[in-house]
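[1] Kindly return the folded structure for what I paste below:
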Amino acid sequence: SGQFDDTLRLAAERYDAIMKIMMASLREERQQTYSCFLPIHPETGRVLYVPMKNVDAKNHTITFDDEHGREWTLPVTGGHVKLQWKPDFGARWTALGVDFEMYGKDHSTNTPIYDGICEVLGGRKPNHMTYELFLDDQGQKISKSKGNGLTIDEWLTYAATESLSYFMYQKPKTAKRMHFDVIPRAVDEYHQQLRAYPTQDIDAQANNPVWHIHNGNPPASKMVVPFSMLLNLASVAGAKDAKGLWGFIKRYAPEASPEANPDLDAAAGFAVRYYTDKIVPTRTSRLPTEQERAAMEDLRARLAAWDGGLDDEALQSMVFAVGKDHGFEPLRDWFKALYEVLLGASEGPRFGGFIALYGVTETIALIDKGLAGDLVAKA
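    Here you go, the predicted structure:
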């Protein structure tokens, strides 16, 4: 399109200054053949890595020999040449007027080169932000050869685009573990920020990730059930798709519907898919200990006598009281036991909310299965 032609002409005019910057970063052997220009062979279309015989600053041409020793003279404009990747960084900043550039820390050692070339070509170096690299669930650097990464397409198989944007926004200068287990938390935290936004003052809103994700106009969250809760529901409901969860959702939130809550409807579908693909293969329920069995039998009895409706706060207080009465210390061990025995997980959302969503009668039946060991056989 010729968009970079003016900058390429400048590169020919200031070739020596560019080469001086580059030579300082190259080994002696590489210095002998290096050129910031990569000619494209007029006949074969191949990009040639060859030394320059001449760079004509006045006429904006380069002269070189191809791999067969044939001499060519080409203009640096009109798509006849490319720039080596390091000079290309700085040249693009100049040509496009870039004022902010964000890149991984593997580029950070080259920043002085990019800046220097940008300035040689008459540009103003942009503000930089270097982000840390991503790690796998073991804290190891993600590697294509190891296949231990999580691709964008894989993330978007199990959650909406905004959840990935939210994850990327968080602590860019800190190395982050990026694996499938972080997806549910990212979804729920994103919607927490959406719900908080209307209640915040202007300064807090400007610091809220959703302001940046949605260009200053974040939508209202209609996610009345957390994604982590949907995952637990999927694990016990036997649903094959979002429709299989909506009966439970409607009982918990009668005003909700797929039409009025499209983000919730999409999340329900994602939850079933995530559960099927990522939880079922590794799910491991266990039998309760004697202390846990006694507490779960007590919880079952209290649920059987429950007449408080589907108030998740009241149900949570009741579950809390059972754990306290049976001497769990710390109390989180009681909730961990519930998740491990009944849901095949080591953690999850508030259990009172799960009861309200799944149903009191259904939870009683689930406890019976857990106490009988039926869930262990199923897992």
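
[2] C-alpha from now on. contacts and neighbour counts both.
    OK.

[3] Look at Val81 and say how many residues are nearby.
    21 (other C-alpha atoms under 10 Å).

[4] Here is the second sequence; please produce its structure so I can put it next to the first one:
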Amino acid sequence: MRTDAYFVLPLDWCTTEAERLAKRPETTEQFTEVRFGAGFGPSGLPHIGTLSEIVRTAFLQRSFGELTGRPTRIVMVSDDLDALRKVPESFPRQRMLAEHLGLPLCRVPDPFDEAESLAEGVNRRMLALLADFEIECEFVRSSTAYLSGVYNPTILEFLGAYGAVNELVARSVGVIRRRSYSIFMPISEATGRVIEHIRVLEVDPSTGTITYEIPEDILIQRPGDEYSVEPDEYYEGEPIGVPATVSVLDGRCKLQWKADWAMRLINRSIAYEMHGDDLADSARVVTRICAHLERPVPSFYKYGLFLDDLGRKISKSRGNGFDLGQVDRYLDRASLLGFLRLKPKRNRRFAPVLAPDLCGPAYRKLLRMITACSPVDLFSAREFAVRYLGRAPAELDQVWAYYCDFVRSARPPFVPAPSEAEFLHALGHELSGLNAPITGRVLRALIPEGLYPIVYKALTGAPRGPRLTTWLEITGLERSVDLLRRCAAQTL
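    Here you go, the predicted model:
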């Protein structure tokens, strides 16, 4: 695979960040493993934002390791214990998914019927991407970490400082939401739902429990809805206004995501993590939590957002932008990694129609050549590339796909006039009967000067192209004649 070069080439931002990280006290011990964090929510198919975070983290990991010689590890966490709050627009079986709103993602059926849960189906796709890009990391499922008790010691720290930590996070939400906000969210034994709107009545760090109730005097707005509902409608089947005591350990409660982010960073001694510009405020909350608990604050790196062709943020739930399946169709691996390594702090549009701009001059040059030559298939495109460029570039398959989908498909179909159709039919007949090589002199004898654009339109869809003798040679006489006859048949 040709990806290694992009991990070892000098990367200015990686070098700067590696040097910055190397100066932190907790990373100066020669044999202490330095851990890089990454996380994602498996509520939708992995997109370019998910991929960029882990790829750029791998860039930095490599740069840091080469600079310091210290052992490193990437820890990637899938927050599969989080609730399904909204049905992703890009998923099938929308009605079925709507029936499982509020359940942890690891307990929602897979709408593709390929895995034991929605989250696990997304996890498998993410693991396949990691393998494809040859990125080694420790892959952690939140559900496993919570249920196994791995997080228990850190969760107890949060419980012991509940009042202060809850207040730190609550400041980042709206005034109305604060009325039923808690960093601890019980997972209901009755319905299996994540209970996100509670009022904590008592905290007992000695037993690791909280006593809470779902308030009766609040309104809850469903994500994406314009109206609010009563608690008994939103939490159907749950006791409303009734105190309940539950352990916060062993997966019986989940931390709200900002607190969860801080908790896993502390628990796993993460020294460095990247995040999108849209999470800048949340990263500041995490920083305050770590400082309050007197734990090392990880180094954060804020990167720009990926936008679709309309300038909207690419969203897992909306499914807009550049699907990673499309990425392989239009971008070769080297072009994609080159795009991800450049100017990570800038917001970047990322859509199929923008592929030439994403990939750079070499891609655009090859596209111009293919557009000018109008090959009939990939084999012919390769022949033209070898003839005019001296080689078939590695990105030829992706440029050919882009040409077919966005250039050739945009050309209006050519329907010749009756006289033009008769000429094309006759030309096809003359060419098919030739026993000598097709030279420029032969073509000039068969095609009047003013009718060359008609021939090009019939063969390529465009009024001009490469030298016609070259085009016919590469395409083949039999196929060329067939194109002429098929075009003429639309009128005759």
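
[5] first to last residue in stretch 343-362 of structure 2, what's the distance?
    19 Å (C-alpha to C-alpha, to the nearest Å).

[6] Name the residues of it that are buried.
    344, 347-353, 355-356, 358-359 (16 or more other C-alpha atoms under 10 Å).

[7] cool, stretch 242-258 of structure 2 as well?
    In terms of neighbour count (16+ other C-alpha under 10 Å), stretch 242-258 of structure 2 has its buried residues at 245-258.

[8] From those residues, which land in strands?
    245-247, 253-255 (DSSP state E).

[9] Just the ones in strands from the buried residues of stretch 343-362 of structure 2, please.
    348-349.

[10] can you redo the buried residues of stretch 343-362 of structure 2 as JSON lines with distance to Val55 of structure 2?
    Formatted as JSON lines, the buried residues of stretch 343-362 of structure 2 follow (distance: C-alpha to C-alpha, whole Å):
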{"residue": "Pro344", "distance to Val55 of structure 2": "11"}
{"residue": "Asn347", "distance to Val55 of structure 2": "17"}
{"residue": "Arg348", "distance to Val55 of structure 2": "16"}
{"residue": "Arg349", "distance to Val55 of structure 2": "18"}
{"residue": "Phe350", "distance to Val55 of structure 2": "16"}
{"residue": "Ala351", "distance to Val55 of structure 2": "19"}
{"residue": "Pro352", "distance to Val55 of structure 2": "20"}
{"residue": "Val353", "distance to Val55 of structure 2": "23"}
{"residue": "Ala355", "distance to Val55 of structure 2": "19"}
{"residue": "Pro356", "distance to Val55 of structure 2": "21"}
{"residue": "Leu358", "distance to Val55 of structure 2": "17"}
{"residue": "Cys359", "distance to Val55 of structure 2": "17"}
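
[11] so which pair among the buried residues of stretch 343-362 of structure 2 is furthest apart in space?
    Spatially, the most separated pair among these is Pro344 and Val353, at 20.7 Å (C-alpha to C-alpha).

[12] wait, what's in contact with Pro463 of structure 2?
    452-457 (C-alpha atoms under 8 Å, 6 or more residues apart in numbering).

[13] Where does it fall, secondary structure wise?
    For Pro463 of structure 2, there is no helix or strand it lies in under DSSP states H and E.
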